[in-house]
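*Asks:* Just need the structure, nothing else, for what follows:
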Amino acid sequence: MSAATMNDEVDKIERTGGCLCGSVRYVVTGAPLRVGLCHCQDCKRTSGSTYSAFAVWPRSAYQCKGELAAFNGRGFCPACGSRVVNLRDDEAEIMTGTLDDAPNDLLPTYELWTPRREAWLHNLPWADQFAGDRTEEGQNWREARRV
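*Replies:* Okay, the predicted model is just below:
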């Protein structure tokens, strides 16, 4: 199989997901732009957990059925309260726990707000570590200053 054929197949992959009650359903198509974890206080509070895990797709790759409510850009189901997506003009940040199938192939490549990571959690040794938000120093964010 050629690299072009493999890329075509990845571009056609559809992943489905939604909220706990099923009122909000979505489809994302293709490979995500990036996958990460965030340990900031906002993500802890909105997820109800010690961190949030997410994958970011181009906004054009995201389709949603059902009504989303929003608070500070965080989209959630108004019926059951599940946090589903953060929508921006050009990106859709999907909470990976809302995917129907376990996202075992979506490995985080970076962690945000690492000083706020719980002491009993260890860093992902293969992932870039950022003390705050992902920075945009230069065109390639991987070149950004790391902790």
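*Asks:* Please count neighbours and contacts with C-alpha atoms only from this point.
*Replies:* OK.
*Asks:* so after the longest helix seen in the chain, what's the next helix or strand?
*Replies:* Longest among the helix segments of the chain by residue count, using DSSP state H, is helix 3-12. Where DSSP states H and E defines the elements, the next helix or strand beyond helix 3-12 is strand 14-18.
*Asks:* Could you pull out the buried residues of that following strand?
*Replies:* 15-18 (16 or more other CA atoms under 10 Å).
*Asks:* Let's have these in TSV, adding distance to Arg74.
*Replies:* Listed next are the buried residues of strand 14-18 as TSV, based on distance: CA to CA, whole Å:
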residue	distance to Arg74
Arg15	20
Thr16	19
Gly17	16
Gly18	14
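*Asks:* so where's the longest strand in this structure?
*Replies:* Identified as the longest strand of the chain according to DSSP state E is strand 52-58.
*Asks:* for that one, packing partners?
*Replies:* strand 34-38, strand 91-95 (3 or more CA pairs under 8 Å, 6 or more residues apart in numbering; DSSP states H and E).
*Asks:* Following up with a second sequence; could you model it the same way so I can compare the two?
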Amino acid sequence: MSVKIEINNEGSHFVSNVHNGQVDMQLDLPMAAGAPYSGYSPVDLLLSSIAYCKLATVRFIAMKNQWKLEKITAQLEMKEDMTGELPETSVSMKMQIQGELKEEQKAQLLAAANHCHVHQLLEGNWKIEDIQLESEVLS
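*Replies:* Coordinates of the predicted model:
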């Protein structure tokens, strides 16, 4: 699977526009970095991706099984530990599932959510290549 995005930053501020071929999104740095904070930060976007993938997985499994799922709410928290030889990051998530569901159905939904695609990607092996400078203006 190949995914492509384009990001554009102009002027002297940090606000950047991201386009995935269909939808635009605005990213920014938090106020702590001196920015007005008018969009998602890179970390906000990463955590949102994890949360959305898990919620969408829960919704998909419930729909597939024709279970009455009304509402899903989740909270994520990321903690970074920089004290060791290598930085360690942990993400915890709490989820509330509302609907006419038995406890075993909820357990099945959570088990599926813990194996969502983004979760698997992030726990896999990553190779992030060095940036290549493009001499021509991209359109």
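*Asks:* Mind checking the TM-score on these two?
*Replies:* Overlay of the two chains. TM-score (TM-score structural alignment, normalised by the length of structure 2): 0.24; 62 aligned residues with a CA RMSD of 5.3 Å.
*Asks:* circling back to that earlier point, quick check: buried residues in the next helix-or-strand element following the longest strand of structure 1?
*Replies:* Next helix or strand after strand 52-58 of structure 1 toward the C-terminus (DSSP H and E): strand 62-65. Using 16+ other CA under 10 Å as the test for burial, strand 62-65 of structure 1 gives Tyr62.
*Asks:* so where's the longest helix in structure 2?
*Replies:* helix 42-64.
*Asks:* Show me the contact partners of that one.
*Replies:* Outside of helix 42-64 of structure 2, the residues within contact range by CA atoms under 8 Å, 6 or more residues apart in numbering are 27-29, 68-69, 72-76, 78, 93, 109-110, 112-114, 116-119.
*Asks:* any idea how far the nearest residue to Ala53 of structure 1 once chain neighbours are set aside is from Lys12 of structure 1?
*Replies:* Distances taken as CA to CA, 6 or more residues apart in numbering put Leu37 closest to Ala53 of structure 1, at 4.6 Å, once the chain neighbours are dropped. Using CA to CA, to the nearest Å, Leu37 of structure 1 is found at 25 Å from Lys12 of structure 1.
*Asks:* Neighbour count: the two, which is higher?
*Replies:* Leu37 (23 against 12; other CA atoms under 10 Å).
*Asks:* Would you agree that one is in contact with Ser52?
*Replies:* Yes - between Leu37 of structure 1 and Ser52 there is a contact at 5.6 Å, judged by CA atoms under 8 Å.
*Asks:* And whichever helix or strand Val18 of structure 2 is part of, what's buried?
*Replies:* Using DSSP H and E, Val18 of structure 2 sits in strand 16-19. By 16+ other CA under 10 Å, the buried positions in strand 16-19 of structure 2 come out as 16-18.
*Asks:* Helix or strand next in line after it, which one?
*Replies:* Following strand 16-19 of structure 2 toward the C-terminus (DSSP H and E): strand 24-27.
*Asks:* for that following strand, which positions count as buried?
*Replies:* Those would be Leu27, for strand 24-27 of structure 2 by 16+ other CA under 10 Å.
*Asks:* Repeat that for stretch 3-12 of structure 1.
*Replies:* Buried residues in stretch 3-12 of structure 1 (16+ other CA under 10 Å): none.
*Asks:* Please enumerate the helices of structure 2.
*Replies:* Taking DSSP H as the criterion, structure 2 carries its helices at 42-64, 103-113, 117-123.
*Asks:* Just say which of the ones you listed is most tucked in.
*Replies:* helix 42-64 (a mean of 17; mean count of other CA atoms under 10 Å).
*Asks:* Just want the angle from it to helix 103-113.
*Replies:* 130 degrees (axes from the mean of the first three to the mean of the last three CA atoms, to 10 degrees).
*Asks:* Just give me the closest of the buried residues of strand 14-18 of structure 1 to Met6 of structure 1.
*Replies:* Each of those was checked against Met6 of structure 1 using CA to CA; the closest is Arg15, at 17.2 Å.
*Asks:* Fine, thanks again, bye for now.
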